[in-house]
Structure formats: structure tokens, C-alpha cells
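A.B. asks: From the sequence below, what's the structure:
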Amino acid sequence: MAWGMTRFVVLLGGDLTATSRLASQIQKARIIAADGGMAHAEPLGVEPELWVGDFDSTSEDLAERHKDVTRHAFPAEKDKTDGEIAVDEAIKLGAREIVLVGGLGGQTDHAASHLGLILKLGRRRVYSFITSGTEEAYPILNGTHHFDLPPGSRFSVVPFTDLAGLDLEGVKWPLVNRSVPLGSSLTVSNVALGPVTVRLNQGYAVALAYPESVA
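C.D. replies: Presented below is the predicted three-dimensional model:
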């Protein structure tokens, strides 16, 4: 899929390391910030077009520095996280590809919900992944998936259901047509030899990658 004006970046709270790889992943994208995720705007050299959330994680200083950004405020007592609200806004604006920046590390409940969110987006045929700059998370649904990773990168596939017909290529320990039950660590801490291909016949999983030489 061509990257263009349907490509959005959503800035989330959580860990962030500004790397050249991350910069290339977000270039020429439209930017939306979710509450305290706005803190990532300056390190990344971007200015969001929209800022959403209940703003309970936004300091007065951060609010002042980005006072000219359009805001959509939501009550603190709501049925969605600020991150999911930002993703919904991106989709309303025509997003077909969404890069969630941040969203890993920090609070485990939020990080886990973000992993579920990219699986949901994948089921809706919206391409998405999460990156902190040093850690990346991708949804694995039925079909073939390709990942451009530097050799030596740690690469894991974490099942969210029982998996059937799993192939791993381009890794130190390849697999062919394997069944992997929910909770198995069989596919954790593999090593990419270069670009990685994952094929899956049945189930849902998340691939976690830790790119080498990310600075």
C-alpha cells in the first residue's frame, strides 16, 4: 500500500527513543497527539494537526508550548482511552495506515490494550504497528507478513490465541507449518537474519521486534 495522506501517526504516552529508523517510519504522515503523547512531538520534530484526550496527563508547560494546536477535549470518565480516541479520529480523517508512536513500556494495562488495538485495526484492514524507537509491535493475522529488520534483531511472535500453520523464515530458528498453543514461549526471542517472513493459517498473534543499530 502506498504511503500518502492516508498515513497517520498517533503520538501516545509511553517510552520513546528518537531514532533514524523511527524518523523514516513517520515521514510525510499526518500527526495526531493523544493527551500526554504530545510530549513526543518536539523530540521527533513534528507538530500535530490535532490533539485529543481528557488532558489529565498534560502539564501546563506542554499545553502552553502547543497552544495553537486544535484540541478535541473529552471527559475523564469515558469508555475509551485517549489513544483509542486518537485512532478513531485518524480513521474519521481517512487513515488507512496508522503508526502508533509510544504506547509501549510504562503502564502494562495500556500497553496490552494497544496490542489488542493493532489486532483490531488489522481485522478492519487498517495497516498499523506500534513503535517506541527501540521496540516495535505488529499484528499477525491469517496470511503472509514481511518485516524489514536489520540482521541480529531480536524477533518474537507472541500468540493471542492458539496458532496453526505458522511459518517463520529469515530467522535463526525457522518454523514450518507449526502449531503453537496460547501461552507457549516457542516463538519468543528468535533472531532475525535480515528481512523476516511470517505466514499464519489460523489464529492471532503479535510480533515484537527489537531492531539492531537503531540510533
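A.B. asks: can we go C-alpha only for contacts and neighbour counts from here?
C.D. replies: OK.
A.B. asks: what about the strands in this protein?
C.D. replies: Assigned by DSSP state E, the strands in the chain fall at 7-11, 30-34, 50-53, 71-73, 97-101, 127-131, 136-140, 143-147, 154-159, 163-171, 175-180, 190-200, 205-210.
A.B. asks: Dump those strands into CSV; add mean neighbour count and distance to Q107 as well.
C.D. replies: Output for the strands of the chain, formatted as CSV (neighbours: other C-alpha atoms under 10 Å; distance: least, C-alpha to C-alpha, whole Å):
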stretch, mean neighbour count, distance to Q107
strand 7-11, 27, 16
strand 30-34, 26, 15
strand 50-53, 23, 17
strand 71-73, 15, 22
strand 97-101, 25, 15
strand 127-131, 23, 15
strand 136-140, 23, 16
strand 143-147, 13, 27
strand 154-159, 22, 19
strand 163-171, 19, 27
strand 175-180, 15, 28
strand 190-200, 20, 25
strand 205-210, 22, 17
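A.B. asks: Rebuild the ones you listed as TSV, extending it with distance to A112.
C.D. replies: Formatted as TSV, the strands of the chain follow (distance: least, C-alpha to C-alpha, whole Å):
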stretch	distance to A112
strand 7-11	16
strand 30-34	17
strand 50-53	19
strand 71-73	24
strand 97-101	13
strand 127-131	11
strand 136-140	11
strand 143-147	21
strand 154-159	12
strand 163-171	19
strand 175-180	20
strand 190-200	21
strand 205-210	11
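A.B. asks: now the angle between strand 136-140 and the longest helix anywhere in the chain, please.
C.D. replies: Across the chain, the longest stretch assigned as helix under DSSP state H is helix 108-123. In terms of direction (axes from the mean of the first three to the mean of the last three C-alpha atoms, to 10 degrees), helix 108-123 departs from strand 136-140 by 50 degrees.
A.B. asks: angle of helix 108-123 against strand 127-131?
C.D. replies: 160 degrees.
A.B. asks: Figure out how far helix 108-123 is from the centre of its chain.
C.D. replies: Its chain's C-alpha centre and that of helix 108-123 lie 8 Å apart, by C-alpha atoms, centre = their mean, to the nearest Å.
A.B. asks: Now do it and strand 97-101, the angle between them.
C.D. replies: Counting by the same axes, to 10 degrees, helix 108-123 points 170 degrees away from the direction of strand 97-101.
A.B. asks: Sequence B follows; please return its structure for comparison with A:
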Amino acid sequence: MMQPRIVICTGGQLGPFALEHIDTADLLIGADSGARFLVNHGYRPDISIGDFDSVSEQELLAIRSSSSQTIACDPIDKDYTDTEMAMRLALDLQPREIILIGALGTRFDHSLANVHLLALASEAQVPASIIDNHNKITLLTDTAFISHHGYPNVSLLPLSLKVTGITLTGFQYPLDDASLTIGQSLGISNVLLSESGRIAIASGLLLVIQSRD
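C.D. replies: Model prediction:
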């Protein structure tokens, strides 16, 4: 039996776009106010998790009554953010894929930490992506084909100190066995020449950021 896809809804910027990325077959995890968003839009989270310091007592009661399972923790005595707790829980369930929505927002520290969570999924060999209304972010460790899907810009940034052997096929600005190190902007704002392109690397962790204005 195929493992489910897991969609984690967390407490960053959310809106109608988020609902477009939820399918009826998905296992839904709501992290803190992300659970409130799901419940307010008629979804029943399979699991709601967090310290719930971003919701009122009445909203927490609604989350508990509308979720199949609720895992609450003390806001002080915890080691992980709500989103990381949700990600680690999702990885324990061994899904075929993880989608993070609401992972980007006005708190840059949380946004950056959430991008780093893609490395956890990569270590577990689970495909994962962060999606908002303007971006789709994935982490590459070998080779991938990416599709346009309404995101005309493609930027490449190293998450490790160095990424080597970068080869791009099907892009306006090709690369052949190139390297990127932290602090370089060489990989910013490339463009697919058609509906899909190929990215291959030899070593390192490469963020692939597809974006639109």
C-alpha cells in the first residue's frame, strides 16, 4: 500500500492558495495556528500539534474537537519549534512526500529555520517542499527534473558550505560542472526554456527556489 502524502499547515502566511495544495487523500497535520486555519476552512486535521500559544482558549477547544488527535506541549519546556515538531512527527510516519504550507512569513528567523527543515527530510530520504503563493522550495542532493508549474524563475542557493558538479539542462543560463559556495549569487534568477529542466549536482545540499512575482 502506498504511503500517504502529508501536508503540514503551520502558522506563517496563509490564504486561499494554501487550500489548492490539499488533496482529500492527504494526511493533514496542523501546527499551532496552522491547525486553526485548517479547522476554520472546514478541514479535520489528522493531527494538531504545538504549544498553541498563538490561539485563544476557545480556538484551542475548537481545534481539539475538530482534530482526530491533538498533541499539546508546554511553550517553555520544549526544544523544537511547532513546525519542527510537526516535521519530525511526519517523518516518523514515513510518508511518500511532505508539503509544508504556511512555513514562510514575516518572521524571517522562523522562515529560515523552516527552510533548514528540508535537510531533515532529505536525511530521511523523503521528498519535501515548502510552498506559498510566490515560491516553491525544495532541497536537491543529486539529480532532479523540475517543471514550470507557474513559477518562471528558478534560483539555486547552497545550503551546505559548497555544492559541486552543478549541471543545468534546459535553462536560459546553463551550467556545466559548476560549484557554488555560501555567499555567491551566481545561481539567482535563472529561467526554464520549456516546461521542464534538469538539475544535477555531484555533492552538497542545493536549495532550488522556484518563484513568481
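A.B. asks: one step back: in the longest helix of the first structure, what counts as buried?
C.D. replies: Of the residues in helix 108-123 of the first structure, H110, A111, H114, L115, G116, L117, I118, L119, L121, G122 count as buried by neighbour count, 16 or more other C-alpha atoms under 10 Å.
A.B. asks: what about that helix, how far off from the second structure?
C.D. replies: Its matched residues in the second structure lie on average 1.2 Å from helix 108-123 of the first structure after superposition (mean C-alpha distance after the TM-score superposition for the first structure).
A.B. asks: re earlier: got CSV for the buried residues of helix 108-123 of the first structure, with distance to H145 of the first structure too?
C.D. replies: Shown next, in CSV, are these (distance: C-alpha to C-alpha, whole Å):
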residue, distance to H145 of the first structure
H110, 25
A111, 22
H114, 19
L115, 17
G116, 18
L117, 18
I118, 14
L119, 13
L121, 15
G122, 12
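A.B. asks: picking that back up, the longest helix of the first structure maps to which residues in the second structure?
C.D. replies: Counting by TM-score structural alignment, helix 108-123 of the first structure falls onto residues 108-123 of the second structure.
A.B. asks: Touching, S67 of the second structure and N40? I think so.
C.D. replies: No: look at S67 of the second structure against N40 with C-alpha atoms under 8 Å: they stay out of range, at 11.8 Å.
A.B. asks: Those two: who's more crowded?
C.D. replies: Neighbour comparison, S67 of the second structure and N40: the larger count goes to S67, with 21 against 14 (by other C-alpha atoms under 10 Å).
A.B. asks: show me the contacts for that one.
C.D. replies: R44, P45, D46, I47, S48 (C-alpha atoms under 8 Å, 6 or more residues apart in numbering).
A.B. asks: Apart from its neighbours in sequence, what residue is nearest the most centrally placed residue in the first structure?
C.D. replies: Computing the C-alpha centroid of the first structure and ranking residues by C-alpha atoms, centre = their mean puts I130 first, at 1.2 Å. Ranked by C-alpha to C-alpha, 6 or more residues apart in numbering and with sequence neighbours excluded, the top spatial neighbour of I130 of the first structure is L100, at 4.6 Å.
A.B. asks: And for A90 of the second structure?
C.D. replies: Counting by C-alpha to C-alpha, 6+ apart, I6 is the residue found nearest to A90 of the second structure once chain neighbours are left out, at 6.9 Å.
A.B. asks: returning to what we had before: which one of the buried residues of helix 108-123 of the first structure sits closest to A76 of the first structure?
C.D. replies: The shortest approach to A76 of the first structure among the buried residues of helix 108-123 of the first structure belongs to H110, at 15.5 Å (C-alpha to C-alpha).
A.B. asks: Check whether the closest one really touches G103, as I assumed.
C.D. replies: Yes: counting by C-alpha under 8 Å, G103 is a contact partner of H110 of the first structure at 7.2 Å.
A.B. asks: Tell me how many other residues crowd Q3 of the second structure.
C.D. replies: Q3 of the second structure has 11 nearby residues by other C-alpha under 10 Å.
A.B. asks: re the thing from before, what angle separates the longest helix of the first structure from strand 205-210?
C.D. replies: With the same axes, to 10 degrees defining the directions, helix 108-123 of the first structure sits at 120 degrees from strand 205-210.
A.B. asks: Does helix 108-123 of the first structure pack against any helices or strands, and if so which?
C.D. replies: Packed against helix 108-123 of the first structure by the contact rule (3 or more C-alpha pairs under 8 Å, 6 or more residues apart in numbering; DSSP states H and E) you find strand 127-131, strand 136-140.
A.B. asks: so which of those strands comes closest to Y204 of the first structure?
C.D. replies: strand 136-140 (5.8 Å).
A.B. asks: That closest one vs strand 154-159, what angle?
C.D. replies: Computed by the same axes, to 10 degrees, the angle separating strand 136-140 of the first structure from strand 154-159 equals 40 degrees.
A.B. asks: matching residues in the second structure for strand 136-140 of the first structure?
C.D. replies: Across the second structure, the stretch matching strand 136-140 of the first structure (TM-score structural alignment) is residues 136-140.
A.B. asks: mean deviation of the matching stretch from the first structure?
C.D. replies: When the first structure is overlaid, stretch 136-140 of the second structure sits 0.8 Å from its aligned residues on average, using mean C-alpha distance after the TM-score superposition for the first structure.
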